[in-house]
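Novice: here is a sequence with its predicted model. Questions after.
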Amino acid sequence: MHDKENELELERELHELPIIYQWEIIRCDFGNTLRWVISIGLPFFGYSFLLLLIQDMDAAPVLFLIGLIMIFVIRYLFLSDNQYCYFLTQKGIHFTIEQVIPEIAYKVMRGFAWFGVAVSFLAVTIIGPMAFVGAGACALLSFKMTGFESKISKSYILFSDEYTLFDIRKEDTFAIISHPYDLYASYEWLFYFPNDREEIKKNLLSVFRKSRYIEINHPKEIDNYGPFESSENLSINNANS
């Protein structure tokens, strides 16, 4: 087992060691068509309901503009593509996750954000106190969106001695699970493009001291192979199908 001090030392070494292999992938859990349906549908139904509630057609143009802003907020902030960059070393993997947002979207969103601030306050004067909930929330969000930019998060996986590498074929994803389970929180999803699969697999298995390689179709099948305890039956530097 390990202690926290040892883990911190391994993390420091992880970022200092030479990179053995690296790959990247852009993906999202939702299809592009579905993301636009959600982005358009939520504001449409939300502000249609608000318009029916206040029953004032003079508010329709204002609500339409607010809804238009929300379409782009949902699509490019909450449902954006993510770019994963993985860096494999002898001690583990460090990686970054960044939202993939077109440069034009930054400019459009910042412009809409400032416009949204003005529209939100205008809505209060036209609709009256009933607008404080919707327009007030939109104003706060618009203020936040004036500094709109992609977010980059960083994380890492520390390698232990034994691993099972699951290849989830239908999802183009590797899942690596340490033995014992959750050592260094090493239970991670590694995404890949199909053309890179064999090369990534080869390099991953080359750095595991003890390993198993198992192909499955769905993440739920992983539970069938537990518990993931230390075992002397795993082949050293070898992948067993």
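Specialist: Yep, it's here.

Novice: all contacts plus neighbour counts: C-alpha atoms, from now on.
Specialist: Noted.

Novice: show me the contacts for the residue most central in space within the chain.
Specialist: Compute the mean C-alpha point of the chain, and by Cα atoms, centre = their mean the closest residue is residue 82, 5.8 Å away. With contacts defined as Cα atoms under 8 Å, 6 or more residues apart in numbering, residue 82 is in contact with 26-28, 97-100.

Novice: now the helices for this protein?
Specialist: Under the criterion DSSP state H, the chain carries helices at the ranges 4-16, 32-54, 60-73, 103-127, 132-145, 197-207.

Novice: ok, and the closest non-adjacent residue to residue 15?
Specialist: By the measure of Cα to Cα, 6 or more residues apart in numbering, the closest residue to residue 15 outside its immediate chain neighbours is residue 94, 7.3 Å from it.

Novice: ok, second structure coming up, stack it against the first:
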Amino acid sequence: MNLTQEEKAKIESAPILYEWETLGYIERRIRIVRLILSITIFFFFLGCAIYTELYITFIILAIVMSFGTQFFMLADYQYHYYLTRYGYYYTSYQKVPEFGYKLTAIFMVLGVIVAIVGTMVVGPMAFVGGGMFLLTGILGKGLPLGPDMTRNYGKINPEFKYVMFVIIKQRRLSIKTDPLRTRENIYLNYPEAQKEKIISVFSKILSNPETYRLKDEDDYYEHPKFKELMKNKVE
């Protein structure tokens, strides 16, 4: 949702009615896919190491790439929500382990050292084996050595009528206007222990919206009210 600076400031300056933290990727199947992908990448590069002379390079690649997939590229997102009477805002960042950032810094240094020393001792061919370190070092300069936090906003319009869907399995709230305004939708995660409190606060802010509790997302997309809202779009 694109808001003006004045709208963002209005949301942030209002008293916080409730706040909570939760992970973004909470589905078990996503974690399984991430693990399978990391293992596949590891054995792919390990296989390359067996059938080439650059076995050291590919063994290092197997470790680095599988680690990077698991803890960098597909890391869980941590969300912190702040709810006010005019809307909400939240911060988010990938939960990369602290040692991951330290490892990035180490490779930034090793990338230069291995390339320079290897060239002096072995000659230009050292870049074949040391090229991975050098590339990691160059790319690493653009990586944050700490969590890269972003902030997003959502506005609540007191003039609109809302419908709230509680998607239990995925632990998500989908709040839509009735009729549906595509830029005014609220879609966020909640921790199970705080579910009822969050629903209660939202219900007060939204003036007792129609509320539907659904088992999972399949029920959500097939729900008659959801289909009605999608059919009655106003923008």
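Specialist: Arrived safely, thanks for sending. Here the structure is a predicted model, which means the values were calculated and not measured.

Novice: just to revisit the earlier point, from the contacts of residue 82 of the first structure, which is closest to residue 163 of the first structure?
Specialist: Proximity of these to residue 163 of the first structure was ranked by Cα to Cα; the top entry is residue 97 with 23.7 Å.

Novice: still on that earlier bit, residue 157 of the first structure is nearest to which of the helices of the first structure?
Specialist: Judged by Cα to Cα, the one of the helices of the first structure that comes nearest to residue 157 of the first structure is helix 4-16, at 8.6 Å.

Novice: and the closest one, which residues are buried?
Specialist: Neighbour-count burial for helix 4-16 of the first structure, counted by 16 or more other Cα atoms under 10 Å, picks out 10-11, 14-15.

Novice: between these, which is closest to residue 116 of the first structure?
Specialist: Of all these, the one with the least separation from residue 116 of the first structure (Cα to Cα) is residue 15, at 42.6 Å.

Novice: residue in the second structure paired with that closest one?
Specialist: In the second structure, the residue paired with residue 15 of the first structure according to TM-score structural alignment is residue 12.

Novice: cool, and residue 201 of the first structure?
Specialist: Residue pairing (TM-score structural alignment): residue 201 of the first structure is matched to residue 199 of the second structure.

Novice: so how far is residue 78 of the second structure from the closest residue to residue 38 of the second structure other than its chain neighbours?
Specialist: With sequence-adjacent residues excluded and distances taken as Cα to Cα, 6+ apart, residue 38 of the second structure is closest to residue 66, at 4.5 Å. Applying Cα to Cα, to the nearest Å, the value for residue 66 of the second structure to residue 78 of the second structure is 22 Å.

Novice: the nearest residue to residue 113 of the first structure once chain neighbours are set aside: neighbour count?
Specialist: Computed as Cα to Cα, 6+ apart, the closest residue to residue 113 of the first structure that is not its neighbour in sequence is residue 142, at 4.4 Å. Other residues within reach of residue 142 of the first structure, judged by other Cα atoms under 10 Å, total 28.

Novice: which residues sit in contact with residue 142 of the first structure?
Specialist: If you count contacts by Cα under 8 Å, 6+ apart, then residue 142 of the first structure has 112-114, 116-117 around it.

Novice: my guess is residue 96 of the first structure meets residue 26, correct?
Specialist: No: with contact taken as Cα atoms under 8 Å, residue 96 of the first structure and residue 26 are classed as non-touching, separated by 11.7 Å.

Novice: any idea how far the residue nearest to residue 136 of the first structure when sequence neighbours are not counted is from residue 10 of the first structure?
Specialist: Excluding its sequence neighbours, the residue lying closest to residue 136 of the first structure (Cα to Cα, 6+ apart) is residue 120, at 6.7 Å. Applying Cα to Cα, one obtains 51 Å for the distance of residue 120 of the first structure from residue 10 of the first structure.

Novice: give the buried residues for stretch 69-80 of the first structure.
Specialist: By neighbour count, and taking 16+ other Cα under 10 Å as the criterion, the buried residues in stretch 69-80 of the first structure are 69-77, 79-80.
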